[in-house]
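Trainee: coordinates only, no sequence provided:
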């Protein structure tokens, strides 16, 4: 997961810091992350659809899209969710403190939080942490990495990406960071993500681009089917590379690069699922509609019986095809086809002869398991990534807050 520091290309117009303020027990782990925009930036957001949502989600949702965002402040270790009026006040205070340090209005600062829910923020620690972060922002990769570590909770390591987009001879940088390992289900999850670019984007372009890309990437990952209170995905465009506004074709090229960046980060989340030993790629093809394909993929991804079969290296075709059958999608079961790691297991309503030991070995010896389902009802398709389900996941979440 760790990208070498020298390979991370930072978009112009942003500064970063990550510091420890005492929210995490380990003093060597950052728990405050600060991103500062040198000038007002265009920002868009996509958020949890859970009706129970955290104070920072309410704050950011009412302030995006915008063309005047100056900073994003994140704390990890405490979600500031289900914290009532005090949580709303604490969120607003975080924005106000950052605004004072960067010479902006609190309305132009976005806030994210992640961690344990139902516990009030220790604002004395956070005030000191923000001041510390604001005093040491930098533009180089180490500062970016420190900020990326500052948003993590149960993750095994930072989740970052960067790439260069060349659009009609113009060069733009894209960089991203995200976190998430458990409580993961569309739409998004206990997931925070930030995508940065120095390309010029209007408010309308940024929001449309982010919403569509999220549907194809972060909304296609599963760990445990549990939707979080804090999911937030932000896109910030500084426009620092200058030049005219992007044409529709240029925007499409940039979108392709941003989608690739988001897909790369999204896959890292189920790959790092709490206790996970496999990343499961589920491709459903030949459906009447894309919605049908995605419904089937999600049912397969969320089935604990499918997940545990993958954990044990069991090519249990029955668990997979039965999950397809209860997805609520109309199809002819006598046409259904299933391949596991490119090996045909099931065709035309019945299992075919296959060497179970060979398939089992292919599962056990590879981190990624590929489930391919074809329904022969149309041309629509969908892809979902999921983690398997292990004893370690149960142990971790049984002990998480105690």
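Mentor: All right, it came through fine. All values derive from a computational prediction rather than experimental measurement.

Trainee: use CA for all of it now, contacts and neighbours both
Mentor: OK.

Trainee: in which helix or strand would I find residue 126?
Mentor: helix 123-134 (DSSP states H and E).

Trainee: this is the other structure I want to compare:
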């Protein structure tokens, strides 16, 4: 796999467009992702019981298995908006289908922003008109599209790669958004993947499930799962390269998982008000699932997050978090590193280690490694520190 500083338009046969509908004043706030041919479509969605209207619409598209366009708006989640909100999502789907000349069942819808406010459909209509104009004039711009889907994010999250398979090279691209209301209950953000590989839906479904489970399901900014989460992928086959052999499937799956992992790290690093990325790795657990649960709990902890923000090597908070969930372990076998500094060994504190660990907490990425036994389970999770700015952003999100 070779990394590329590129977007969802890097794979062959994909285009992306952006518009300013006025949903967020003074910036781009709507986007359209387009495949020149119908693409195999796979997705995972929030399990929040208050799921937004676009989730209902796009899950129906995923069930059919084919998609050619995704219409996305920022600034309004269209969540908890009743039957009217669902009709608005279907209206967005039908409008784009009619003007792009495709079946409505091949148009997905995604929204992000404030919950409980009806979509201003006159503005949405203007944005969709701009997107159609850009599509007609072939003004594709993956960078602008990645900016148009943001809410409180400070920067877009894009990446791409080349993957060498037995019969040729395929490309995978990604754009994502997510900064607040981020916690594993599916994907806890919007993430869009594209690939020009030819691949069966059943295989793509499984590879996407594996990739998401080891990436977006292990991010926590604030412990609050969103109503609008989705991670979806379109595979249009335009490379002419088929993912068919077991070796190809394994290689493609690894690349997709690596790309999703990087997307998850970008989201954690860009958490609302964050100044540091926190990575917690748990080793020696009985199972991978148990290691993942323990790592997620540590990065979710407000006490751990606040300690990192303050540069306080209060490692007891990490151990308390890990010990609060999952399968039992022997405390006398536990060791903990903050960066390169061993602060706990065999369940006992290492003298003078805290002074050295303080410097490790000044890094842009603070890494904590927890060894809890000799089991095969390993997992890592990502979060960010907790700052005053997080409170300021969320105290006035609607006002």
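Mentor: Done, it's in. Predicted model only: the values in this text are computed from it and were never measured.

Trainee: rewinding a little: the helix holding residue 126 of the first structure vs the second structure, average offset?
Mentor: For helix 123-134 of the first structure, the mean distance to aligned residues of the second structure following superposition is 1.2 Å (mean Cα distance after the TM-score superposition for the first structure).

Trainee: and residue 43 of the second structure, that's in a strand?
Mentor: Yes: following the definition DSSP: H, G, I helix; E, B strand; the rest coil, residue 43 of the second structure is counted among the residues of a strand.

Trainee: what does it align to in the first structure?
Mentor: Here residue 43 of the second structure is matched to residue 45 in the first structure, going by TM-score structural alignment.

Trainee: contacting residues for its match?
Mentor: In this structure, residue 45 of the first structure makes contact with 60-61, 64-65, 207, 210-211, 232-235, judged by Cα atoms under 8 Å, 6 or more residues apart in numbering.

Trainee: just give me the neighbour total for the residue lying closest to it once chain neighbours are set aside.
Mentor: For residue 45 of the first structure, the nearest residue in space outside its immediate sequence neighbours is residue 234; the separation is 4.5 Å by Cα to Cα, 6 or more residues apart in numbering. Residues near residue 234 of the first structure, counting by other Cα atoms under 10 Å, number 25.

Trainee: which strand or helix spans the equivalent of residue 234 of the first structure over in the second structure?
Mentor: When the two structures are superposed using TM-score structural alignment, residue 234 of the first structure falls opposite residue 232 in the second structure. Taking DSSP H and E as the definition, residue 232 of the second structure sits inside strand 230-235.

Trainee: so what does that strand touch, helix or strand wise?
Mentor: With contacts taken as 3 or more Cα pairs under 8 Å, 6 or more residues apart in numbering; DSSP states H and E, strand 230-235 of the second structure sits against strand 30-45, strand 190-195.

Trainee: quick check: the shortest one aligns to which part of the first structure?
Mentor: Meaning strand 190-195 of the second structure. Under TM-score structural alignment, the match for strand 190-195 of the second structure in the first structure covers residues 192-197.

Trainee: average gap between that stretch and the second structure?
Mentor: After superposition, stretch 192-197 of the first structure averages 0.4 Å from its match (mean Cα distance after the TM-score superposition for the first structure).

Trainee: ok, back up a step: in contact with the match of residue 234 of the first structure, which residues are there?
Mentor: By Cα under 8 Å, 6+ apart, the residues touching residue 232 of the second structure are 41-44, 191-193.

Trainee: same question for residue 43 of the first structure.
Mentor: 64-69, 203, 206-207, 234-237.

Trainee: okay, the helices and strands packed on strand 230-235 of the second structure, which one's buried deepest?
Mentor: Using mean count of other Cα atoms under 10 Å, the stretch among those with the greatest mean number of neighbours is strand 190-195 (a mean of 26).

Trainee: what's the counterpart of residue 57 of the second structure in the first structure?
Mentor: Here residue 57 of the second structure is matched to residue 59 in the first structure, going by TM-score structural alignment.
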